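> Sequence first, then the predicted structure:
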Amino acid sequence: MKLNEYLEHDATGLASLVSAREVTAVELTRLAREAYDEVNPRINAVIEFYEDAETVPGADAGLFNGVPFLRKDLGAAEAGRLQERGSRLFKGLRSETDSNFYYRARAGGLRTLGRTTTPELGVSGMSETILNGITRNPWDLARTTGGSSSGAAAAVAAGITPIAHASDGGGSTRQPAAWCGLVGLNPSRGRTSSDPQFGLGREFVLCRTVRDMAAALDVFSGPSPGDPFIIVQPKRSYVEELSQPAGTQRIGVARTNWGSFETEPEIRQAVESVAALLEEMGHMVTDIERPYEPDECSRILLGKSDLGGGALEKAARSIGRSINQDTLEPVNLKLYEHSRRNLPLKYSGEVHEALRAMRLRVGEAIQAYDILLTPTMPSVALPHGGIYCATNPALSAEEWMDAEAAFYQYLGVFNITGQPSVSLPLAQSASGLPIGIQLVGRFGDEATLVRIARDLEEAQPWSKRRPEVRAGNS
């Protein structure tokens, strides 16, 4: 197989070739390395391509038999491998154990070849850090990929691997999917185990096709020991859902702003176009108003950050390091200092009550709908830097969270409710930048999202769109 052939296949397609003995896992690893060598110097998505990549383990079977994979440098861990969380505070540290996510990855046949960039501690949605520099968007090198799964998105968009690890605590899979022209699902809380911490975030993947998304759900779904609850399990595999009819769904369309950041006209038009397409498919489409008050999200996010400050301090102490301006970027240092000025144990109940109240408010507002249709982001990918970058010292902790809640107005709310949501690359701007459209399902109902996403991919395919920087182009 040559590089141009490798690039034409999604992960499911490559796995089928390995299973048919038309190519080997080692050959795919070498092609991924070739793609990395060609494009990574321009995009800075992969901070480490393993020296022993050709011998990494993976089951000689599974839905992703032999497929190259990359790990986000935050969240799910691999034993013995570096995990620096995009931060100078954790530079040089290695994980001691494998996470459940990586047991499942290997069982599914994935070969993890390296690790990708992430904003420091996953806090910012901009793809730059003091530790690792700027990760550039393959569609326009002057723009960010988003975050915090920044390197994963850039690597998949540029063709290094067809699929990569991502995680989403407030939009960190869906935002980079929208800005890099990818499929980015954040599953229901509990659909994938979090080893066994159940907060706002979920571990999953970024990929290019709906069938890869469905296969990844089959690979990574399921409980593990210690999980606080087990979500309702699917009636059939998600790959099987690809051949099931979508049925008639009640779809609520967000045509208004949910935050103070004004949605760009091209993105509004893209939502209108998809709504019209769904109506043509026979679904019942009606408008839905903003289901929450914007300041609810920012208060919750700041409260959750305060509750995490103690854990950060404990982690730093355990490795003998100090938290200061030499180890944390400006925004993260301000968030840490804000947590110290508060007493998390005293008001943790208030934070959890705010979470419960918001889940109830949103649940009541949207209960009449099977699917919600919203923009993923209110703008196309932004230029590097600016107020949303964690290296920017201009904002206070409170101002930062207000800005984040306004910008991620369609995303963080569904981390709080726990509902599954996916960004699909259904449109492009006049300048050629990807526009992501978000579908949100009922809690525990990824199956309906898979079927609707399949129909939209077939009706409005995106596979022929190519970014400016992609392996094989130069």
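Yep, that arrived.

> Going by C-alpha atoms from here, please, whenever you check contacts or count neighbours.
Noted.

> hang on, Glu296 packs against Arg359?
No: taking contacts as C-alpha atoms under 8 Å, Glu296 lies outside contact range of Arg359: 10.8 Å.

> the more surrounded of these two?
A direct count of neighbours by other C-alpha atoms under 10 Å for Glu296 and Arg359 places Arg359 higher, at 19 against 16.

> Please determine how far that one is located from Asp295.
According to C-alpha to C-alpha, to the nearest Å, Arg359 stands 14 Å off from Asp295.

> Leu355 too?
13 Å.

> Of those two, which one has the most company?
Using other C-alpha under 10 Å, the more surrounded residue of Leu355 and Asp295 is Leu355, with 21 against 14.

> In three-state terms, how would the more buried one be classified?
State at Leu355, reduced to three classes by DSSP: H, G, I helix; E, B strand; the rest coil: helix.

> List the residues that contact it.
Listed by C-alpha atoms under 8 Å, 6 or more residues apart in numbering, the contact partners of Leu355 are 300, 416.

> Next one for the comparison:
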Amino acid sequence: MTEIWKMTLGQLTAGYASGALSPVDAAKAAFERIDKVNPAINAIFAPMPERALEAAVASEKRWRDGAALGPLDGVPMTIKDSVAMKGTPYVRGCAANLGNPLSTSDSPPVARIQEAGGVILAKTTMPDFGMFAAGVSSAHGTTRNPFNLAYNTGGSSSGGAASLAAGIGALTIGTDMAGSVRMPAAMCGLAGMKPTQGRVPHLPPSAVRSAGPLARNVKDMATFLTVLSGEDLRDFGSIPPEQRRYEDADPAQLKGMEIGLCLDAGFGCETEPEIREAILRVAREVEAAGAVIVPVDRLIEFDPSEALNKLFFLRSRLEYNAMPAEKRSLMLPYALQACEAAGEISAIDYASALEELEKAKAQMYRHFGRLQYMLTPASPVHGFPADDVGADTKSALRHTNFMSLVNQTGQPGAVVNCGMTAQNLPIGVQVIGRRFDDWGVVQLLAALETMLGATPDIAEPN
């Protein structure tokens, strides 16, 4: 029998229903796994064993009484530092926030998880304010990739991805503003999704940041997405749920489907040969299944990096301004420098950046007049050192070039594993769809997972 900490969501709930497994045993096994692997990967922040075991006991009774709340009831999982949960720390990766008051309310994702009976084990690490797609933090230290401890997890949902890939819990939730769910999911061999903007409500409301699910397979990810989706009046941008369950989406039938293939974002880091070849292999498999692959030269025709950086760093500057001046030096040096530089951005600079991004969004979305979906690398690089803020240490978001515009346009984007590098690091392929077609993106992702058979085993960090 598979060890309980290795089990998928479906295996766990089938065991609960039959009486062969207990949510209490699953929670205890998850904490044992934390004790075993977290010293190596440093992914867990604020474990909550008493609360988790209390939730597991309640779930066990519901399953025994035939009154389970649904497919997440009793399933152990983690949540990102920046996803507020009443009575827990809300540090957002920054040492200056250590010791701040605990959260006084639950964010929409936490409320949905608890309503569904999910067992929240702990919060997970992230970089300062989520400012970069890497696993380094002034509050938490360095989170390491469980497949190769010398390498980065990607970010900013770094701890969630690393812990899940190492067998801690069956699910985790992250947030994504420029690839922060998809990048660590890809770098840690997981399925992860940034849904259509508003599909999963989150706080504070944002036009570009979305909460999203990560799992070790597409079906579990889709099940989690169903639970998380739907309107919440606290998030004015949230949209009604689809009247169907994402886990019921069959793998897409690819025959005749026109799918774009883009290997050059037009800006940011250049796609490495090993990554390019891996994505080309995916395209050949998709084409062999009957799809029509349409080459896309580049996502857009100019470099919007400076405009993106201005918006991201100005957002973080607000948090910098709100903290006591004497605590600012506690920030990670890159984050501190970026926030200080953001103080020099004028209103005209900000307006110009917004205008430039409107042009970038228009160029990005024009591809989807003809195409329903597009395949791209998740990351253009195979990885980068664990202690670095990005593949380019002077411009920390350059390796998010295939992801960041998906947040700007509000489209759904999702990743699944498609191979391993020479350094034993996962390679992810990204699927981008039209706005509101989350169902179709899940279908195509499921088809790729089945076709490629590349889902890695749970990592044993050493």
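Good, I have the coordinates. Computed from a predicted model, the values in this text were never measured in an experiment.

> And stretch 195-203 of the second structure, end to end?
Stretch 195-203 of the second structure has its terminal residues 15 Å apart, counting by C-alpha to C-alpha.

> matching residues in the first structure for it?
Under TM-score structural alignment, stretch 195-203 of the second structure corresponds to residues 187-195 of the first structure.

> buried set for stretch 400-419 of the second structure?
Of the residues in stretch 400-419 of the second structure, 400-419 count as buried by neighbour count, 16 or more other C-alpha atoms under 10 Å.

> can you check stretch 359-371 of the second structure too?
Those buried within stretch 359-371 of the second structure under the rule 16+ other C-alpha under 10 Å are 360-361, 364-365, 367-368, 371.

> what do you get for stretch 207-218 of the second structure?
208-218.

> and if you look at stretch 454-462 of the second structure?
Using 16+ other C-alpha under 10 Å as the test for burial, stretch 454-462 of the second structure gives 454-456, 458-459, 461.

> okay, now the counterpart of Ser158 of the second structure in the first structure: neighbour count?
Correspondence of Ser158 of the second structure to the first structure, assessed by TM-score structural alignment: Ser150. A total of 36 residues lie near Ser150 of the first structure under the criterion other C-alpha under 10 Å.

> Please report how far the equivalent of Leu425 of the second structure over in the first structure lies from Leu372 of the first structure.
Alignment note (TM-score structural alignment): Leu425 of the second structure maps to Leu433 of the first structure. Distance from Leu433 of the first structure to Leu372 of the first structure, counting by C-alpha to C-alpha: 24 Å.

> Pull the residues that contact the match of stretch 195-203 of the second structure.
Under C-alpha under 8 Å, 6+ apart, the answer for stretch 187-195 of the first structure is 99-101, 198, 200-204, 220-224, 226-227, 229-231, 418-421, 443-446.

> same thing but at 7 Å, please
Residues outside stretch 187-195 of the first structure that contact it (C-alpha atoms under 7 Å, 6 or more residues apart in numbering) are 99-100, 202-203, 220-224, 227, 230-231, 418-421, 443-444.

> if I pick the most centrally placed residue in the second structure, what's in contact with it?
Among the residues of the second structure, the one closest to the centroid is Val181, at 1.5 Å (C-alpha atoms, centre = their mean). Neighbour list for Val181 of the second structure: 157, 174-175, 192-194, 212 [criterion: C-alpha under 7 Å, 6+ apart].

> Roughly how far does the aligned partner of it in the first structure sit from Leu182 of the first structure?
The alignment partner of Val181 of the second structure in the first structure, by TM-score structural alignment, is Thr173. Distance from Thr173 of the first structure to Leu182 of the first structure, counting by C-alpha to C-alpha: 10 Å.

> Overlap in contacts, these two.
The contact sets of Thr173 of the first structure and Leu182 overlap at Leu206 (C-alpha under 7 Å, 6+ apart).
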